[in-house]
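Asker: Only the shape, not the letters, is given here:
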């Protein structure tokens, strides 16, 4: 797991930087900077609007005594999308925009839940409890 994270945190920014330089050379550095600022602003706006909506759904379900599991996943993906848009880079912007589109986010949630359900349904859980009791007399010794 650690090598994968290390590769991700080292190679992803390098790829982002490479793309920013290459595309900036084509469309101009000022255009790429304005594009990054625009996606960050749009992401912040969408995150705020959709975040409030998700929060209201969570509160409504909790008031009805229901567990808002899917809404919490929706909120988590929404947060990841918003953070991705705030990070500089074109790949993170695309990922962030995808996660801020509600139908695509719901599709991803359905796939994740289906995958988790399939994984869990194939598991066998065995519980073995071994308990040992030691009988003794207890008494406190004076100091």
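Answerer: Happy to help now that I have it. Values in this document were obtained by computation on a predicted structure and should not be read as measured data. Numbering: from 1, shown residues only.

Asker: from here on, contacts and neighbour counts on C-alpha atoms
Answerer: Fine.

Asker: Tell me how many other residues crowd residue 10.
Answerer: 11 (other CA atoms under 10 Å).

Asker: which ones are touching it?
Answerer: Contact analysis of residue 10 by CA atoms under 8 Å, 6 or more residues apart in numbering lists nothing.

Asker: try it again with 10 Å
Answerer: Counting by CA atoms under 10 Å, 6 or more residues apart in numbering, residue 10 touches residue 4.

Asker: What are the buried residues along the helix or strand containing it?
Answerer: Using DSSP states H and E, residue 10 sits within helix 2-27. Buried residues in helix 2-27, counting neighbours by 16 or more other CA atoms under 10 Å, are found at 13, 16, 20.

Asker: Ok, stretch 80-100 next?
Answerer: By neighbour count on 16+ other CA under 10 Å, the buried set for stretch 80-100 is 80-93, 96-100.

Asker: Distance-wise, check the closest residue to residue 67 other than its chain neighbours relative to residue 130.
Answerer: Spatial nearest neighbour of residue 67, excluding adjacent residues (CA to CA, 6 or more residues apart in numbering): residue 61 at 6.7 Å. To residue 130, residue 61 is 41 Å away according to CA to CA, to the nearest Å.

Asker: so which helix or strand takes in the residue nearest to residue 67?
Answerer: Using DSSP H and E, residue 61 falls in helix 29-63.

Asker: For the helix or strand just after that helix, name the packing helices and strands.
Answerer: Per DSSP H and E, the first helix or strand lying C-terminal to helix 29-63 is helix 69-86. Applying 3 or more CA pairs under 10 Å, 6 or more residues apart in numbering; DSSP states H and E, we find helix 69-86 packed against helix 29-63, helix 90-99, helix 102-121.

Asker: Which among those helices is found nearest to residue 69?
Answerer: Judged by CA to CA, the one of those that comes nearest to residue 69 is helix 29-63, at 8.6 Å.

Asker: want to compare, so here's the second one:
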């Protein structure tokens, strides 16, 4: 991810709460404070219902499918997206409610899983390749001459001390 894109994402996440507050104020002026409060409470109840309905059942189904040779990641990501939709509905705000309601549509979740899963796999593959290259030592530097922190100390292997006769395990030492 490029540096300008990272900065744009940080600014977008910083501006999101301000947009949410502005839209809530404007919506409250248009429809009235009591209707706005009813909508907010309704979306919180809907979000709580979604999270309770999904719960651990999706994760249990995904684990059972992983055990049997069927595809197990799709139901896992579908459950994750349903929980995310519930969380977005719980947060007060117009934008988060819209995204939460959109994620409740099964076809949208399927589209997100198909496109997002491929990007996620390619991202992890790229990260794995980068991390492999990071930990490889340079071929021209011998391991003994490599720079690094050397910590010297003494140790005693507790498991190699002889046991007292008649006892299988030594008692713990008191730390007082």
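Answerer: Yep, it's here. What you see is a predicted model, and the numbers here were worked out from it, not measured in a lab.

Asker: thinking again about what came up before, the residue nearest to residue 67 of the first structure pairs with which position in the second structure?
Answerer: The alignment partner of residue 61 of the first structure in the second structure, by TM-score structural alignment, is residue 65.

Asker: who are the neighbours in contact with that match?
Answerer: So, once contact is read as CA under 10 Å, 6+ apart, residue 65 of the second structure ends up touching 59, 71, 72, 73, 75, 76.

Asker: Please report the distance of residue 119 of the first structure from residue 51 of the first structure.
Answerer: With CA to CA as the criterion, residue 119 of the first structure and residue 51 of the first structure are 30 Å apart.

Asker: neighbour count winner among the two?
Answerer: More crowded of residue 119 of the first structure and residue 51, by other CA under 10 Å: residue 51, with 18 against 10.

Asker: which residue lines up with residue 14 of the second structure in the first structure?
Answerer: Taking TM-score structural alignment, the alignment pairs residue 14 of the second structure with residue 10 from the first structure.

Asker: what's the distance between that match and residue 64 of the first structure?
Answerer: Applying CA to CA, the value for residue 10 of the first structure to residue 64 of the first structure is 45 Å.

Asker: next one: residue 44 of the first structure
Answerer: Distance from residue 44 of the first structure to residue 64 of the first structure, counting by CA to CA: 30 Å.

Asker: These two - which one has more neighbours?
Answerer: More crowded of residue 44 of the first structure and residue 64, by other CA under 10 Å: residue 44, with 16 against 9.

Asker: In contact with the equivalent of that one over in the second structure: list those residues for me.
Answerer: Aligned by TM-score structural alignment, residue 44 of the first structure pairs with residue 48 of the second structure. Counting by CA under 10 Å, 6+ apart, residue 48 of the second structure makes contact with 42, 83, 86, 87, 89, 90.

Asker: again with residue 35 of the second structure
Answerer: Contacts for residue 35 of the second structure were tallied using CA under 10 Å, 6+ apart; they are 27, 28, 41.

Asker: between those residues, which is closest to residue 129 of the second structure?
Answerer: Closest approach to residue 129 of the second structure among those (CA to CA): residue 41, at 46.8 Å.

Asker: The closest one contacts residue 93, correct?
Answerer: No. In this structure, residue 41 of the second structure is not within contact of residue 93 by CA atoms under 10 Å, at 11.1 Å.

Asker: residues touching the equivalent of residue 87 of the first structure over in the second structure, list them.
Answerer: Taking TM-score structural alignment, residue 87 of the first structure has residue 91 as its aligned residue in the second structure. By CA under 10 Å, 6+ apart, residue 91 of the second structure lies in contact with 40, 43, 44, 47, 97, 100.

Asker: Against residue 63 of the second structure, how distant is residue 123 of the second structure?
Answerer: Remark: distance between residue 123 of the second structure and residue 63 of the second structure (CA to CA) = 24 Å.

Asker: again with residue 139 of the second structure
Answerer: On the measure of CA to CA, residue 139 of the second structure and residue 63 of the second structure end up 43 Å apart.

Asker: So these two - more neighbours on which side?
Answerer: residue 63 (15 against 7).

Asker: which non-adjacent residue is nearest that one?
Answerer: Leaving out its chain neighbours, the residue that sits closest to residue 63 of the second structure by CA to CA, 6+ apart is residue 72, at 6.9 Å.
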